[in-house]
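A.B. asks: model this:
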Amino acid sequence: MRQTAIPFHFLRGGSSRGAYFHRDDLPAQRHVLAKVLTAAFGSGHMLNIDGIGGGASVTTKAAILSPSAEPDIDVDYFFAQVSVEERLVDFKPTCGNILAGVGPAAIEMGIVPVADGETRVRIRAVNTGARVDAVVQTPCGAVRYDGDTSIDGVPGTAAPVRLHFMNIVGDITGALLPTGQAREEIDGIEVTCIDVAMPLCVARAEDFGLTGRETAEELDANHAFYERMEPIRLEAERRMGIGDSPTSVTPKFAVVSAAAGEGDFTARYFTPFHCHPSLAVTGAQCLAACALTPGSVADGLVAAESSPADVVIEHPMGAISVHMEFKRRGSSLDIHSAGLVRTARLIARGELFVPGSVWSSSYQAIKK
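C.D. replies: Presented below is the predicted three-dimensional model:
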């Protein structure tokens, strides 16, 4: 059978995992690219048995990297969320966890020159336009993956990757509060529609009859909740001006409640058709912003009144801390930046194969 070989790096970025490609090694046409990615990950089967996906949305992600033409940017990062059980790819959102692996991958690919000690990688998230600076540990001129930093949702420890997010407000919709309201009602549920790093529809857990401390497995088994939540999410999509597509993963949905431990509050984040096992980096930034926004459904959950503030959000596998720099102007909120520490690890590199019937390239096609 004739197949097409595609060079790739396979990394864990934060609490997600995915394939990292050089843009030159993939087809330029978006519809062909989608077919290549669904074939590579094995979309259409709950176990992704015929591809490299892992049967969960956090393991069916792709990062497509290329040198940036902008003088103050090193690498352009284009994200693709590949579906598990449907042969679909969503190019609208970005992913902050996978972004944690962009710096190391760009260095490994030779896109960014390595420095001795630490390497600063200036990244543009193509999907949203956000600017992110990543500081990667590179002692002796090589990426270091081992270290003492731990993040909830990932076993063991690794070297830290420091991420500094800028220009994150209104990435998709153009506004912090795209509907113009800090709080509104959809189908009898009060929500806040907010766009910081990721468009998000936020509600209180108690309004769905939840405690907010349920496990991801318990929530995924609660079909009545999803049946109640999804029409609200789709109406939020329409009101936020994102579009009107039942297959799009944006906006995401989250429920919040009072902290169960030492964090500021508890959140459950939906991807949106499953509960995230921990919490997305972009979602964490948006939830922190929501809690700092006067009048939102999360208003009052965070005690911080002055900037900067470290907002600690509890999730099903622990907690995540977001360093927020902001300014309040009466009832409005100006967000300057958000910072997080994540980890990443190179798992494999080489070539993956897709059927030649999906995509054939004369220099890549081989006999298998």
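A.B. asks: Going by C-alpha atoms from here, please, whenever you check contacts or count neighbours.
C.D. replies: OK.
A.B. asks: quick one: the helices in the stretch 51-200 of the chain?
C.D. replies: Taking DSSP state H, counting those that start in this stretch to define them, one finds helices in the stretch 51-200 of the chain at 96-99, 102-109.
A.B. asks: For the comparison step, fold the sequence that follows:
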Amino acid sequence: MRIPATLVRGGTSKCWLFSQVHVPSLRSELERLLVGVYGAADPVQLDGVGGATPTTSKAAVVGVSSHEGLDIDYLFAQVGIGTETVEWGSNCGNCATGVALYAVAKGLVPITGDLTRVAMRNVNTGAILEAVVDTAGGVVHEFGAQTVPGTRSGGVAVGLTFLEPAGRSTGALLPTGAAAEPMEIAERSGTLCVSMVDAGAPVVLVDAVSAGRTGAEPLERVNADIPWLRGVRRTAASRMGLSKPGQDAGDAVPKAGLVGPPLPYTSTLGEHIAAEDYDISVRMLSMNTPHPAIGLTSAVAVATTNLIDGSVVFAASAAPGRSSLRVGTPAGVVQVTCTDSASNGPRRVTVQRAARLLCDATILVPDPRRAAA
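C.D. replies: Presented below is the predicted three-dimensional model:
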């Protein structure tokens, strides 16, 4: 099979984008196709176009939305690495940044001057996003100077806003009703203090101090904590109603991580970050590896949790309750802004990102229908 596709960099992720007219609409057939496209059965994805890391083994199917007031629908796929599976239960804000630029570049959304607005719906979660793409001079740009923590390479500026992000997956900002609560897991002794929040994505955030950590650890140390952080995710999935007791919770949601007070550290790009340069330390998992920066949906959740008195973020933050939060990630500081706050969380959460179209390609892949036969 010959499948047209476009590779984009959105923020700190890379994502292959497919037009919905070129791929199967049936989810099971689409999953078989993506497994073949990415070479997902191989842990290094050698016989496919995957990047063999959670941030580079992503895909999205893009089409014109039939919903009033929206321009684009996109279905996000987290493609397995070493497994013939695809995770469909989450969203990716970084890929959404690339989807917005792609939609303008491919003429799915008309340019409207120096800035072009793209209204999008994530099919997986129902999340509504608004992107503002830099189209200075009334044209689509192939390169740009906007940078984000995690890469020194520039891209086209895209402002990404999550609209009314609370409760999209579970129906409530606080699925258990508690701002913070104790948690014990089989993988380690002692009691952890966690906040379980659904905003942007379902997350379970562990108070780093309760775990004997700081929240500003280097990635190598976070990597050593993956086994018990997976236990936290599994326990939280059951408490948040994302999985049934005894059911495999999967590796995508809730997103799990550590939060702690700001401390001086050195970013993965070698930059010294002083404690006064940011408000909260965060170290998140991406599937089952430490995220090199932070997923945008996780950033939305952290910023929203900063507004909740009694939460682990509120307790550790240097700016508790403030609408603008500077998040210290392994790659550097990401600023997130909440506006129009209400009892169920902010109505708008915005992050400034960058995107770039890397290539248009025709991917050659074995026909999964023949493989099944």
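A.B. asks: returning to what we had before: mind checking which of the helices of the stretch 51-200 of the first structure is nearest residue 26 of the first structure?
C.D. replies: The minimum distance between residue 26 of the first structure and the helices of the stretch 51-200 of the first structure falls on helix 102-109, with 14.7 Å, by C-alpha to C-alpha.
A.B. asks: Quick one: distance of the closest one to the chain centre.
C.D. replies: 18 Å (C-alpha atoms, centre = their mean, to the nearest Å).
A.B. asks: which residues in the second structure does it align to?
C.D. replies: Mapped onto the second structure using TM-score structural alignment, helix 102-109 of the first structure covers residues 99-106.
A.B. asks: repeat for stretch 13-26 of the first structure
C.D. replies: Here stretch 13-26 of the first structure aligns to the second structure at residues 10-23, judged by TM-score structural alignment.
A.B. asks: residues making contact with the matching stretch?
C.D. replies: For stretch 10-23 of the second structure, contacts defined as C-alpha atoms under 8 Å, 6 or more residues apart in numbering pick out 3-9, 30, 55-63, 94-99, 148-151, 293, 353-356.
A.B. asks: ok, 7 Å please
C.D. replies: 3-9, 30, 55-63, 94-95, 97-98, 148, 150, 353-356 (C-alpha atoms under 7 Å, 6 or more residues apart in numbering).
A.B. asks: In ChimeraX, select just the buried ones from those residues.
C.D. replies: Provided next is the ChimeraX selection string for whichever of the contacts of stretch 10-23 of the second structure are buried by 16 or more other C-alpha atoms under 10 Å:
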select :5,6,7,8,9,30,55,56,57,58,59,60,61,62,63,94,95,97,98,148,150,353,354,355,356
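A.B. asks: Could you check how far the helix ranked longest in the first structure is from the centre of its chain?
C.D. replies: For the first structure, the longest helix by residue count, based on DSSP state H, is helix 223-239. Distance, stretch centre to chain centre, for helix 223-239 of the first structure: 20 Å (C-alpha atoms, centre = their mean).
A.B. asks: ditto for stretch 189-203 of the first structure
C.D. replies: 15 Å.
A.B. asks: That one maps to which residues in the second structure?
C.D. replies: With TM-score structural alignment as the criterion, stretch 189-203 of the first structure aligns to 192-206.
A.B. asks: Identify each buried residue in the match of stretch 13-26 of the first structure, please.
C.D. replies: 10, 11, 12, 13, 14, 15, 16, 17, 18, 19, 20, 23.
A.B. asks: Residue 42 of the second structure: what secondary structure?
C.D. replies: On the three-state scheme (DSSP: H, G, I helix; E, B strand; the rest coil), residue 42 of the second structure is labelled coil.
A.B. asks: What residues does the residue mapped onto it from the first structure make contact with?
C.D. replies: Aligning on TM-score structural alignment places residue 42 of the second structure opposite residue 45 in the first structure. Listed by C-alpha under 7 Å, 6+ apart, the contact set of residue 45 of the first structure reads 84, 85.
A.B. asks: related to what we said a few turns ago, residues in contact with the longest helix of the first structure: which ones?
C.D. replies: Contacts to helix 223-239 of the first structure, defined as C-alpha under 7 Å, 6+ apart, come from residues 179, 186, 187, 193, 201, 243, 244, 246, 251, 253.
A.B. asks: Mind checking what secondary structure residue 210 of the second structure has?
C.D. replies: helix.
A.B. asks: if I look at it, how far off is residue 233 of the second structure?
C.D. replies: 16 Å (C-alpha to C-alpha, to the nearest Å).
A.B. asks: more neighbours, the two?
C.D. replies: Ranked by neighbour count (other C-alpha atoms under 10 Å), residue 210 of the second structure and residue 233 place residue 233 first, with 25 against 16.
A.B. asks: In stretch 153-173 of the first structure, which residues are buried?
C.D. replies: Buried residues in stretch 153-173 of the first structure (16+ other C-alpha under 10 Å): 153-154, 158-173.
A.B. asks: Over which residues of the second structure does it lie when aligned?
C.D. replies: Under TM-score structural alignment, stretch 153-173 of the first structure corresponds to residues 150-170 of the second structure.
A.B. asks: and residue 30 of the second structure, what does it touch?
C.D. replies: 23, 24.
A.B. asks: tell me which element it is part of?
C.D. replies: In this assignment (DSSP states H and E), residue 30 of the second structure forms part of helix 27-38.
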